[in-house]
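Engineer: what shape does this take:
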Amino acid sequence: MRAHEAGALHGDLGSRGPAWLRTPVDVNALLPQLWPRNVARAADGALAVAGLGVREIAAEFGTPVYVLDEDDLRSRCREFRAAFPTEDVYYAGKAFLCRAVVRMIAEEGMFLDVCTGGELATALSAGMPPERIGFHGNNKSVTELTRALDAGVGRIIVDSFTEIERLTALARERGVRPAVLIRVTVGVEAHTHEFIATAHEDQKFGFSLAGGAAIAAALRIIDEGVLELRGLHSHIGSQIFDTSGFEVSARRVLALQAQIRDARGVELPELDLGGGFGIAYTTQDDPSAPADLAKRLRKIVDAECAAEKLAVPHLSIEPGRAIVGPAVFTLYEVGTVKSVLLGTDGDGTDARRAYVSVDGGMSDNIRTALYDASYSATVASRESTARPILARVVGKHCESGDIVVKDEFLPADVQPGDLVAVPGTGAYCRSMASNYNHVPRPPVVAVREGRARLIVRRETEEDLLALDVG
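Structural biologist: Purely as a prediction, here's the structure:
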């Protein structure tokens, strides 16, 4: 069994045994599927993004630091817009949001989904057209709904009967008729981690299709006539590679649309199929191109609409992490390296793992601990001719589960002071970052055409103490 060209292991060590650890691998090569498109090794062996070396980035901004390849982000927006030219494509605010990114996606013609008042405030402060915002969330407060109405948010995705009551009362008070979608729980088993699967029945989101809540919600909104019911929304989860789940979801939600038509003579004009398309964190991941996704989803919707004798509704999709996830890598500095004995091979050879401790960890990337997520890594500040060793990149926090990269081949001469880069960290890393152990959160730097600019500054100890009023 051969590891991939980037030098990452990404396998099940236990099933292969220590002998496999001696598999030859190039620890200097980069697998393009895993890295931002403008990342390469420069002539000096160090990584560079859009022509700017990581050593220069580290010297100016410190480590750890999230590095955004701006042209990569923009190109992924354009690819989805080209693949879905007549549909609305929503950028996932929860994946990563700051004002600079809001401006980037707005300039590229994207829509934006938000799920809290803070995300909405960020979007509006950066000038995102409110009519291109969709507001999600299973427990929107009166304050959040009021802000959405006052701002003129384009779509509110209602998630409960309580929310329908709140929103109806607020709309009556203001004399407005907001456009809403109903989030439908369609009972589809998505092939992903249970914490990010969102369409099975036993979870907090949406109106149950099987239990009759979805049809009841639709009829209530139509009969009251205060809210404008534009369509239905379905989201089966995140980090999805298999489109078969979308086929089942579309069939069930369009059957509901036909029920609504038959009950009230209303054919809803919109359908949001969600998305949550997967990206490559390791060689085990095989994401589809946006054009392929568009072809498959249109075929599914066309077939189901024909079966139900429905006009094809205006579609929306939510690619999720697929836009920002691959456009970012995190840059760390190595602090310590520790060799640990794993076992002995049949010929008496010791199998060892290097624990490479970096200056970040679970406070800047909780996904490994939270979802058992896998990542790749490379020594970024230089090339090496040393043999590959099995390594685990770990953080500085007081937790044994503080792991950034579980299994990776790094050069045997990895040492304190080296820079290590971890790709695929654009989604749910900075947005889920914490101050655990009172560690300030890292900055975000956008690089374009050889120049870096700070778009989210590094937190300081003064920032932490400013909230401590005791």
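Engineer: please make it C-alpha for all contacts and neighbour counts, starting now.
Structural biologist: Will do.
Engineer: would you quantify the distance from residue 202 to residue 143?
Structural biologist: When distance is defined by CA to CA, to the nearest Å, residue 202 is 28 Å away from residue 143.
Engineer: I figured residue 40 hits residue 54, correct?
Structural biologist: No: assessed by CA atoms under 8 Å, residue 40 is found out of contact with residue 54, at 10.5 Å.
Engineer: quick check: neighbours shared by these two?
Structural biologist: 47-48 (CA atoms under 8 Å, 6 or more residues apart in numbering).
Engineer: so in the chain, which strand runs the longest?
Structural biologist: strand 328-344 (DSSP state E).
Engineer: may I see the buried residues of it?
Structural biologist: Neighbour-count burial for strand 328-344, counted by 16 or more other CA atoms under 10 Å, picks out 328-337.
Engineer: how near is the residue lying closest to residue 39 once chain neighbours are set aside to residue 115?
Structural biologist: Using CA to CA, 6 or more residues apart in numbering and skipping the chain neighbours, the partner closest in space to residue 39 is residue 49 (4.4 Å). Note on residue 49: its distance to residue 115, by CA to CA, is 32 Å.
Engineer: ok, these two, which is more surrounded?
Structural biologist: residue 49 (28 against 20; other CA atoms under 10 Å).
Engineer: let me see the contact set for the more buried one.
Structural biologist: 38-40, 69, 447, 450.
Engineer: let's compare: structure for the following, please.
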Amino acid sequence: MNEQITDQQINSAGHLMIGGCDAVELAHQYGTPLVVYDVQQIRRQIRAFKHVFEENNVEYAVSYASKAFAAIAMYQVVAAEGGHTDVVSGGELYTAIKAGFPMANVSFHGNNKSREELEMAIDHHVGTIMIDNFHEIELLTDVLEERDVKVNVMLRITPGISAHTNKYIQTGQVDSKFGFDLQSGQADEALAKVLANPRMQMKGLHAHIGSQIFELAGFKGVAKKLVEVAAHWQEKFNYQASVINVGGGFGIRYVKDDTPLAPEEFVEAIIKAIKDEINKTNLMMPAIWIEPGRSIAGPAGYNLYTVGSRKAVPGLRPYVTVDGGMGDNIRPALYEAQYETVLASDPRANLVEHVRLAGKYCESGDILSQDQALPATKPGDVLAMLDTGAYGYSMASNYNRNPRPAVVFAEDGKAQVVIKRETYDDLIHLDEPYRQ
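Structural biologist: Sure, this is the predicted structure:
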């Protein structure tokens, strides 16, 4: 029996419910592969983060890290809950603009923003530019002078803290492509340049130590480090940071062996650590910003697949193949990420075998799960993979010229398509014939 499925998520027919909708019916109505989000779960997590700050009487921003999943509908839900958002590309920014997201509550991240992206951000009055490197200071200065405007900025620093996480998603260590290094004096040099620039209004400092982190130590460490840097900047530059942004990376449960804290417990510890360190200084208490992405989108998402072929080899785990795979969820192939999968028509059915859950893509590495316990399955059964809401659709591809799936939002028993399923015509709409 899967411990992640509650009694409230099973209807009278014994089927899995997502946002009050029958998962089997969703698969039949919208086709598979299908990505489904429980919108109330998204709302609940944003509200839980906000509640922690408000209980602690701290100024804050809960800024959704939209690289986890960016869509017009997602930005609209975040905005409705009073959240901020951070974007990392012109494409994410454009989507937020089209969603009507309040631009004052947008932060623009990225380690190689183009001039065109910075121009778009400035022209649409993005709230804060997160400056990542010296080249960006020069580029942004040119844009601001050309348009004769000012903008709020923050400096991203690398605090020298390596989170206990996959090496590909560690970002806070000294040897990182992101941010200004502390030890070499880069951060001080960057601050001096920004403070000397009348078009840049310096709000504070930012760090992000990684993703899918289960331990408090890294967050406590970065909180302490950022306050130390803020105190140093006050002493050396007479600059008082109004914001300390600790990033995101709060881990979620994917499989039963994962034992993360509730995401809001990380925030509670961060607030306490910052308050404790501030009390040792003569700094004013800054606002605290967080940038959760996975912890908001991940648990709310499900991938629905239809079972197809099966390959059984004596002495080996059988392959059970579904109609999606690495094109809609590349994380297992990329990170060896693990998920749990249930039979949508009976999520508490007795588990009778361990299989390799394989995708349909022409790639030996297209395995969604190397060891998935399942009940007996047959072609046509609908499987639901849990906690797929972060970095699944956002990293989706058209490999093998397969269309990307539809995305459905389910809430209070009603479902609506928020991203249409791609068609074959969509796949070729940018192609041009070869002319000799």
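Engineer: so after superposing, what's the score?
Structural biologist: For this chain pair, the superposition-based TM-score is 0.95 by TM-score structural alignment, normalised by the length of the second structure; 429 aligned residues with a CA RMSD of 1.6 Å.
Engineer: which of the buried residues of strand 328-344 of the first structure lies closest to residue 109 of the first structure?
Structural biologist: Nearest to residue 109 of the first structure among the buried residues of strand 328-344 of the first structure: residue 328, at 20.7 Å, using CA to CA.
Engineer: which one in the second structure is aligned with the closest one?
Structural biologist: Superposed on the second structure with TM-score structural alignment, residue 328 of the first structure falls opposite residue 301.
Engineer: quick check: closest non-adjacent residue to that match.
Structural biologist: Nearest to residue 301 of the second structure is residue 389, by CA to CA, 6+ apart, at 3.6 Å.
Engineer: sec struct for that neighbour, please.
Structural biologist: Put simply, residue 389 of the second structure is coil when judged by DSSP: H, G, I helix; E, B strand; the rest coil.
Engineer: map it across to the first structure for me.
Structural biologist: Match for residue 389 of the second structure (TM-score structural alignment): residue 426.
Engineer: touching, that match and residue 322? I think so.
Structural biologist: No: using CA under 8 Å, residue 426 of the first structure makes no contact with residue 322, being 9.4 Å away.
Engineer: higher neighbour count, these two?
Structural biologist: Each of residue 426 of the first structure and residue 322 has its neighbours counted (other CA under 10 Å); residue 322 has more, 31 against 27.
Engineer: which helix or strand contains the more buried one?
Structural biologist: helix 321-324 (DSSP states H and E).
Engineer: contacts for that helix, please.
Structural biologist: 73, 76-77, 91-92, 95-96, 239, 276-279, 426-427.
Engineer: equivalent analysis for stretch 392-399 of the second structure, please.
Structural biologist: 35, 67-70, 326-331, 361, 404, 427.
Engineer: can you tell me the closest non-neighbouring residue to residue 262 of the second structure?
Structural biologist: residue 252 (7.9 Å).
Engineer: that neighbour against residue 264, yeah?
Structural biologist: No: here residue 252 of the second structure does not reach residue 264: they are 11.3 Å apart, not a contact under CA under 8 Å.
Engineer: rewinding a little: show me what contacts the alignment partner in the first structure of the residue nearest to residue 262 of the second structure?
Structural biologist: When the first structure is aligned by TM-score structural alignment, residue 252 of the second structure is paired with residue 279. Contact partners of residue 279 of the first structure, counting by CA under 8 Å, 6+ apart, are 239, 285-287, 321-322, 325-326.
Engineer: picking up where we left off before, so how far is residue 394 of the second structure from the match of residue 328 of the first structure?
Structural biologist: Applying CA to CA to residue 301 of the second structure and residue 394 of the second structure gives a distance of 12 Å.
Engineer: so what's the residue mapped onto residue 145 of the first structure from the second structure up against?
Structural biologist: Applying TM-score structural alignment, one finds that residue 145 of the first structure aligns to residue 118 in the second structure. Contacts for residue 118 of the second structure (CA under 8 Å, 6+ apart) come out as 140, 143.
Engineer: buried residues in the host helix or strand of residue 118 of the second structure?
Structural biologist: Element membership of residue 118 of the second structure, judged by DSSP H and E, is helix 115-123. By neighbour count on 16+ other CA under 10 Å, the buried set for helix 115-123 of the second structure is 117-119, 121-122.
Engineer: which one of the contacts of residue 279 of the first structure is nearest residue 350 of the first structure?
Structural biologist: The closest of the contacts of residue 279 of the first structure, once distances to residue 350 of the first structure are taken by CA to CA, is residue 285, at 30.9 Å.
Engineer: quick one: map residue 15 of the first structure onto the second structure.
Structural biologist: For residue 15 of the first structure, no residue is aligned by TM-score structural alignment.
Engineer: just after whatever helix or strand residue 15 of the first structure lives in, pick out the following helix or strand.
Structural biologist: Using DSSP H and E, residue 15 of the first structure maps to helix 13-16. Moving toward the C-terminus from helix 13-16 of the first structure, the next helix or strand (DSSP H and E) is strand 39-41.
Engineer: and the helix or strand following that next one, which stretch of the second structure?
Structural biologist: Using DSSP H and E, the helix or strand that follows strand 39-41 of the first structure towards the C-terminus is strand 47-49. Here strand 47-49 of the first structure aligns to the second structure at residues 16-18, judged by TM-score structural alignment.
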